[in-house]
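Trainee: quick one: sequence plus predicted model below, questions after.
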Amino acid sequence: MALTRDRIRQDVADVLGEEPEDIADDENLADLGLDSVRIMTLVERWRREGATIAFVELAEEPSVENWWALLKERV
């Protein structure tokens, strides 16, 4: 499956136990309970799909919008 904005949202929802439609693009994912362990889960998942991303890049600005801006050029 290709890494898209919707896929990022789906993966985040999966690790948080939320519905994708409940996660806004600009919402701070830390406020929803996203912690470092879950971020590492996402990093590893996306690396397996070919994305070149580091934990610190995701941790600095945890939102679907920011992550998509980082990842869309790196897959």
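Mentor: Yes, it's here. Numbers count the residues shown, from 1 in each chain.

Trainee: hey, let's count contacts and neighbours off CA atoms from now on
Mentor: Noted.

Trainee: from residue 40, how far out is residue 18?
Mentor: Here residue 18 is placed at a distance of 18 Å from residue 40 (Cα to Cα, to the nearest Å).

Trainee: give me the number of residues near residue 48?
Mentor: Residue 48 has 10 neighbours, counted by other Cα atoms under 10 Å.

Trainee: second structure for comparison follows:
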Amino acid sequence: MALSEATIIADIAEAVGAAPGGVDKNAPLEDQGLDSLGIVDLAEKWRSEGEEVDYFDLVALPTAQQWIERLAGE
């Protein structure tokens, strides 16, 4: 089961302390306040929900849009 775009954005927003509407899908997540520990936390959260998520895959993709394409298949 793939993650939805809304879930990915909401979880990123929560990790950086922003509203989901405040996440710019095309800007680097690092510039929006997501650090490596935040990425680890998100990967663990999504794995605990049954998703196949690899920390190193996420680190290699700098934007939320790229995460959506990888994780939601959009």
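Mentor: On my side now, so go ahead. Please read these numbers as outputs of a predicted model, since none were measured by experiment.

Trainee: can you tell me the element the residue lying closest to residue 5 of the first structure once chain neighbours are set aside falls in?
Mentor: Sequence neighbours aside, residue 68 is the residue nearest to residue 5 of the first structure in space, at 5.6 Å (criterion: Cα to Cα, 6 or more residues apart in numbering). If you go by DSSP states H and E, residue 68 of the first structure is part of helix 64-71.

Trainee: mean per-residue distance, that helix to the second structure?
Mentor: With mean Cα distance after the TM-score superposition for the first structure, helix 64-71 of the first structure departs from the second structure by a mean of 1.0 Å once superposed.

Trainee: buried residues, that helix. List them.
Mentor: Residues 64-68, 70-71 are the ones in helix 64-71 of the first structure that count as buried (16 or more other Cα atoms under 10 Å).

Trainee: how about stretch 42-54 of the first structure?
Mentor: 42-44, 46, 51, 53.

Trainee: just the ones in strands from those residues, please.
Mentor: Within the buried residues of stretch 42-54 of the first structure, no residue falls in strands by DSSP state E.
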